[in-house]
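[1] sequence below, structure please.
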Amino acid sequence: MIADLARDLKREAERANQRRLLVLAGDRDRGIDAAYDAIEALDLDEETVSIVSTREGFRFERLAPRDADELLGRTREVVVLDCHDRFVPNALGRVAGAVDGGGLLVLSTPPLDEWPDRRDGFDESLAVPPFALVDVTGRFRERLVGTIRTHPGVAVVDLNATGPGAAGTGIAIERDGLTGSPPSRSRSPPGRPATATFPEAVYGSCLTADQSRAVRVLESLSTPGSAVVVESDRGRGKSSAAGLAAGALALAGSDVLVTAPAFRNAAEVFARAREVVDGVAIDPDGDRTIETSGGGRVRFAPPAIAAELPDEPDCAIVDEAAALPVRLLEGFLDAPAAAFCTTVHGYEGAGRGFSVRFRDRLAASDFVVRDVRLDEPIRYARDDPVESWVARALLLDARPAVSEAVAETTVGDVDYRALSPDELLANETLLGEAFGLLVAAHYRTEPNDLARLLDAPNLLARALVAGDRVVAVALCAREGGLDPGTRARMYEGERVRGNMVPDVLTSQLRDESAAEPRGLRTVRIAVHHAVRGRGLGSRLLERVHDEFAEEVDYFSVGFGATPRLLRFWRRAGYRSVHLSTTRNDASGEHSAVMLRPDDEAGRTLLDRHAVALRGRERDALSDAHRDVDADVVRGVLAACPASTAVDLTPHEWRAVVAASFGPGMYDVAPGAFRDLAIAALVGEGVESDGEDGGLDDREERLLVRKVLQGRPWEAVAEELGYVSTASCMRALGAAVEPLVERYGTDLALAERDRFVD
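    All right, here's what the predicted structure looks like:
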């Protein structure tokens, strides 16, 4: 029965050049046996089959669910996903993309009626303290089962069947998955465009007219001042087109810098580039660099490094650009030429977020921008049912409400609303708009996040709605409130899932009691792009604060620190307690943690960590934080509420006064200047914003760059626009004058009068 069904599905899939999904629902052992029966019935080369499972001992390639991304860029005739022990939504998205046209995706699942109520290894990851596994729900799988039972091209076999349909075998076909799709039409080779300059062999490697057109547009990367945006859904060949272009550019002697969220995301780029340079490559087998005999090369660098454009490449290619934050993408606007390749719908990143957040900046740059979109699938035909099923099941095509429906919305038009998981499960439009906003607002949203939204007991969603349209959404996590034993283990280095802020304060900053107060962390907050700048994000936070004021001791947030975000959270009442010493590999930013206390326990927690932050930064800014952006430093210190007393010795005051009002030198007492700079920039020290003896923006940046970060005079003068190092030195003295007036002792003021008079 299963063998016949597998053969029927495979024949139809091959005829239509599409894929089919076969779901084997029942006991795990029977499911694995049934998957073997299906594979053997197809008489396949074992090298074309992969099984993703926590079990071992298969004669086919076996990958653990956590390693499913190794299938990226590869094609298989059959992929079996064992969903019993640890069903990871991300793994489903990854393995489905590896199945070639004419192939089968096979899921071995628990009985479908029982699956939502079962708990597995992935569910354990959602049971974050103080919650237990029993608190995790099965809504994500309930929704998934619904799509399995209704979507075209999905065959379902019940391996635990009883009754007449089982025919004494215990097996019944619930759905045969056959669609009657017509045979696919053969593709004609696209050929080389008449105006093309890349070699004919490059275009001979293109499989669709879309791909050929993309390569033709990418030829413009040989001209400085050119930028290309390549957009497509998964499986359209954008990475292959980028790789063909990279190889051709390297053949012509160009230095091509390639980046992506991880090297595996760029594997197809390098594979196709190697094909182009085969025979003229010095190092064709190199992992992350291909060099040609003509002096060209294709090389990979991680995003945070690549954004600095190391060794001045001739052009840069950013693959899966939507999975990178705008701050990093902006670095590539300084390249001679650049291409941004992005998946419109996919777990790699949010194409909509890329288009909303970065395209305006690209359009405002000096680049001449060309756009190309690839619509025709490479490895399977249009209207492939497995592609549409995966998009539906994992909400890969989730998007916010259409702009026209919300464009006129103001703060006065919205209502605050709790988005309960049950309501999201019952309302597909509401779920799609809310999740679509979260996708568009963050550079890396995954299918796992959809499961967390629906099932994780520590998460909650709140929204502002205009009518029935979601215009802003916040995803929040309950943290802290942990028992003494858990707090002790955290202090001793054990990672406690789902408690990001308590973990940082306890394990990194050595505060064993930090996980005792109860917190509510804003994981993500998103406002519809059509209504940004109207106060909706602030209003949503206000309502969250009001709702949970009696339930938590503090509110918190952690994010990649930028001046804009620091200002936003500071205005919302949040205060700095931590700035990471290293940059996030993907975002390229230092992470900030901020708290907003809600009662005495929260205020006590904030006070002691604000004081600790002030003390750390006095030294860290000349060490681990020496390269942090000056405006990020200003933002972090401005939001640090630790009161600061300036306690200088008489000698230090004389040195400071002499360097600011008289003929003295900064180098005589750099520590004294550092204490004054910290006092001026921490908390209320920057509230005057240039009025009443305060400092202006450039003076504050001068204090950060020279006094706190200890950068050379020449570099500081050039960065801040001083005409010479001498004028920069004089400006530092002038910036310190109001600090003497504000913090100076009687001795210091008397010393000042000697020079003023």
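
[2] going forward, measure contacts and count neighbours with C-alpha atoms only.
    Fine.

[3] and residue 490, how close does it get to residue 29?
    Residue 490 is 38 Å from residue 29, where distance means Cα to Cα, to the nearest Å.

[4] more crowded one of those two?
    A side-by-side neighbour count of residue 490 and residue 29, using other Cα atoms under 10 Å, places residue 490 first with 23 against 11.

[5] for the helix ranked longest in the chain, list every residue counted as buried.
    Ranked by number of residues, the top helix in the chain under DSSP state H is helix 600-620. By neighbour count on 16 or more other Cα atoms under 10 Å, the buried set for helix 600-620 is 601-603, 605-607, 609-611, 613-614, 617-618, 620.

[6] and for stretch 399-414?
    399, 400, 401, 406, 409, 410, 411, 414.

[7] go ahead and confirm the second one touches residue 434.
    What that stands for is residue 400. Yes: with contacts defined as Cα atoms under 8 Å, residue 400 counts as touching residue 434 at a distance of 6.8 Å.

[8] what touches both of the two?
    residue 470 (Cα atoms under 8 Å, 6 or more residues apart in numbering).

[9] which strands and helices sit next to the helix or strand harbouring residue 15?
    For residue 15, the enclosing helix or strand under DSSP states H and E is helix 2-16. Secondary-structure packing of helix 2-16 (3 or more Cα pairs under 8 Å, 6 or more residues apart in numbering; DSSP states H and E): strand 20-25, helix 28-42, strand 99-109.

[10] now show me the structure for the sequence below, then we'll compare the two:
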Amino acid sequence: MPVDRVASALREEARATDERRLLVLAGEGDATREAAADALDAVDIDSRDVTYLGDSEGTPWERVQSARAGDLLGTTHGALVVDCHEACRPNALGRAVGAVDGGGLLVLCVPPLDSWPDRRDGFDETLAVPPFEVSEVAGNFRRRLVELLRAHPGIAVVDVGDGSVEPTVERDGLTDPAPRRPPDPPAVPDDPVFPAAVYERCRTDDQVSAVEALEALGDPGNAVVVEADRGRGKSSAAGLAAGALALAGRDVLVTAPGYPGAAEVFARAREVLVDAGSLASAPDESDPILLETARGRVRFEKPTAAAELPGDPDAVVVDEAAALPVRLLERFLDAPAAAFATTVHGYEGAGRGFSVRFRDRLDDGDFEVADVSMTDPIRYAAGDPVEVWAFRALLLDAGPAVDSLVEGADPADHGSIGYEAFEPEDLLADEHLLREVFGLLVAAHYRTEPSDLARLLDAPNVAVRALTHEGHVVSVALLAREGDLPADLRAHMYEGGRVRGNMIPDVLTSQLRDEAAGVPEGLRVLRIATHHAVRSRGLGSRLLSAIREEFADDADWLGTGYGATPELLRFWRANGFSTVHLSTTRNDASGEYSAVMLAPTSDAGRELADRHSRWLLDRVGAMLSDPLDDMDPDVVRAALRSVDAAPELGLSDWEWRLLVGTTGGAGIFDTSPRPLRRLTVRYLTDAGDETAGENADGEPSDPLLTPRQERLLVRKALQGRPWGAVAEELGFHSHGQCMRALGEATRPLVSRFGGPKVAAELERFE
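    Just a heads-up that it's a prediction; the model follows:
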């Protein structure tokens, strides 16, 4: 059967069911691309509605390079041709599946299926982290992919070889479904606040319900959470509501992890404004991130900028909210009204941080919260076989074990907890185990995506370790080997070159000018996650302890790098990790400054950690007064308490007299900030008795200073913030009261570190 006949039959069935179908063309690159062109010429899809995702030039369709697959977000196509010859990128595959409309075709051009898992491509090169070679990358992800392509309904497989012989049809992909009755059009709700024309653009009852709930954003004090799987029209609903709010004179601020993810919001908002004849600017794509009416507008900002609520918007719409960290989401709770639209299952991010931790804080806040769940697909019919295949192949719907199966996990009961090393072969042989491991990572981390599945199965430097309870995964860690680099690579990194992976050696070498940092070999904790039903029991710490014991003779250090929060800093510190670096720019995804921490396991690792701890203390005062002058003071406190070093004070007698003068509340601090800055750093890094033990809030149980006094020292002595700003932030009634409080906080420090000579000076001010 020729390829065009297979494609025509698939297309006919897809249109009849409003589903998608998948056509796999296996063979050599040019032959598969020519077969794709023949197939699409035979079906009734306008070539302008076909997009090619790949790296070959000269195809007859609009091209998107595979590395830029994110440009497909928010777009829909009649057909998408995905070329996997140069690189099979799991993230690109997921984005392509979601961009095909009902009745359309997804066409995969792939190498011969039997040999594809053993070939190495451009994506494999990204997994070959030095000193490993690309030949050491496994092909497990593609082996599993091939098995599922050959097993799932709705997928046709045609072997076109090198194009010199007649293609062989391995599967025709037809499902012979029963006829379906077209759904009734959704009805406009009674007495809507938004214009009826807005609701007439809705395509499902779910979308009507979502838009109706979003009417609440017209009044301050309301929040709406819209949750849905991909393809359910949540972004469209948000866009229709945003346009209606702008018509009513509201200023709507839209944010998402990237503008392409919010493009659908703006497309639908634009339609509303054009329909009403109220778009002040030309209705084209000249400025896609700003739509204005005579009284209202819809505008876009990146998440970290949007969290500052620039321009005092009337309402904020956060699209793909689960892809943002909790700490960044919390900042939107200061908006007058807010909507959080998010994907339940998908590579955009489905972190448990949103569905559990952030939702708790949202519900406990001042907003009146409404929830909307959207289940009806809007781009294609329910039960679409291509969606079912994609969810399984990329584990988009993977989740941890159900709560009842793990609730008895107790780290103190060594008989009920097992420590496991899961090899890729173990995970491939047990789909249930694979889904629990990956599902736990998805549920706990906003950045887990399909490419991480391939990394877990194929990367030669990655290892999986877990704790299990009665056969179910309760805590899991993804580990990456770094370091042990040859001299030429270390020199290349030192001179500004990039080396894949090796994040910690790279930072310590290129930014901190330590060419020897790549000599020791370490294990970086890429991800660590504990089942939400058994958090706060010490399972994560138990897992790290077991990892440290296992690799004590096989690595020089354990390390981690992450967006720093007080809670995370305390967790890692409690497990023996020390801060060696703080980034000077915020991470676009997390909105936090990052911390790099090490836990040495050998003399070489200890030497590395010790020198970088000392260097951090040498420079941290200057960093905090300049690039880190807006770092959260609680992050500063926790980060400095996590440093395994204490700076020499090196203060002169005169500087001690200045400090004693400051204790009286006089404005002496402003004349010479250096002494109190050094004293504050020494206090926060000191391992004295006052930091032994913690209370329920994670604060020292017997502190020398209160948390408020420490925040005052951080904001004023370390970060040099203006007196007025510090007084307002920390709740002092006046500039003068804030100055006196600084003196009161300084006195116990001078008394502790100043010695007998300073004690005599202090007595003069009793």
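
[11] TM-score of the superposed pair?
    After superposition, the two chains reach a TM-score (TM-score structural alignment, normalised by the length of the first structure) of 0.97; 750 aligned residues with a Cα RMSD of 1.6 Å.

[12] ok, which pair from the buried residues of stretch 399-414 of the first structure is furthest apart?
    Pairwise distances across those peak at 21.8 Å for 399 and 411 (criterion: Cα to Cα).

[13] surely residue 569 of the second structure is in a helix?
    Yes: the assignment for residue 569 of the second structure by DSSP: H, G, I helix; E, B strand; the rest coil puts it in a helix.

[14] in space, what's closest to the counterpart of it in the first structure - neighbours in sequence excluded?
    For residue 569 of the second structure, the aligned residue in the first structure is residue 566 (criterion: TM-score structural alignment). Nearest in space to residue 566 of the first structure, with sequence neighbours left out and distances taken as Cα to Cα, 6 or more residues apart in numbering, is residue 635 at 5.7 Å.

[15] now which residue in the second structure aligns to the one you found?
    Alignment note: residue 635 of the first structure maps to residue 638 in the second structure; criterion TM-score structural alignment.

[16] three-state assignment of that match?
    Secondary structure, three-state DSSP: residue 638 of the second structure is helix.

[17] same question, residue 479 of the first structure
    State at residue 479 of the first structure, reduced to three classes by three-state DSSP: strand.

[18] how about it, what does it touch?
    By Cα under 8 Å, 6+ apart, the contact set of residue 479 of the first structure is 458, 498, 499, 500, 501, 502, 515, 518, 519, 520, 521.

[19] restricted to helices, list the residues you listed.
    500, 501, 502.

[20] what does the first one correspond to in the second structure?
    This points to residue 500 of the first structure. Per TM-score structural alignment, the equivalent position to residue 500 of the first structure in the second structure is residue 503.

[21] now do the contacts for its match.
    residue 482.

[22] now do the strands in the stretch 51-200 of the second structure.
    Listed in chain order, the strands of the stretch 51-200 of the second structure (DSSP state E, counting those that start in this stretch) span 62-64, 77-83, 100-110, 155-161, 168-171.

[23] save the ones you listed as a markdown table, and put in distance to residue 305 of the second structure and mean neighbour count too.
    Below are these laid out as a markdown table (distance: least, Cα to Cα, whole Å; neighbours: other Cα atoms under 10 Å):
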| stretch | distance to residue 305 of the second structure | mean neighbour count |
| --- | --- | --- |
| strand 62-64 | 28 | 16 |
| strand 77-83 | 32 | 25 |
| strand 100-110 | 32 | 25 |
| strand 155-161 | 43 | 24 |
| strand 168-171 | 50 | 16 |
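
[24] quick one: closest of these to residue 582 of the second structure.
    Short answer: strand 62-64, nearest of the strands of the stretch 51-200 of the second structure by Cα to Cα, at 36.7 Å.

[25] same list (the ones in helices among the contacts of residue 479 of the first structure) but as a markdown table, adding distance to residue 173 of the first structure.
    Formatted as a markdown table, these follow (distance: Cα to Cα, whole Å):
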| residue | distance to residue 173 of the first structure |
| --- | --- |
| 500 | 46 |
| 501 | 49 |
| 502 | 50 |
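
[26] from those residues, which is closest to residue 574 of the first structure?
    Distances from residue 574 of the first structure to those, taken by Cα to Cα, are shortest for residue 501, at 13.5 Å.

[27] quick one: that closest one from residue 577 of the first structure, how far?
    Going from residue 501 of the first structure to residue 577 of the first structure by Cα to Cα gives 10 Å.

[28] what do you get for residue 528 of the first structure?
    For residue 528 of the first structure, the distance to residue 577 of the first structure - Cα to Cα - is 29 Å.

[29] what of residue 463 of the first structure?
    27 Å.

[30] using a markdown table, please lay out the strands of the stretch 51-200 of the second structure together with distance to residue 472 of the second structure.
    Listed next are these as a markdown table, based on distance: least, Cα to Cα, whole Å:
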| stretch | distance to residue 472 of the second structure |
| --- | --- |
| strand 62-64 | 41 |
| strand 77-83 | 36 |
| strand 100-110 | 35 |
| strand 155-161 | 33 |
| strand 168-171 | 36 |
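
[31] quick one: the helix or strand containing residue 420 of the second structure to chain centroid distance?
    Using DSSP H and E, residue 420 of the second structure falls within strand 418-422. Chain-centre distance of strand 418-422 of the second structure: 26 Å, with Cα atoms, centre = their mean, to the nearest Å.

[32] onto which residues of the first structure does that strand map?
    Counting by TM-score structural alignment, strand 418-422 of the second structure sits on residues 415-419 of the first structure.

[33] then stretch 716-726 of the second structure?
    Mapped onto the first structure using TM-score structural alignment, stretch 716-726 of the second structure spans residues 706-716.
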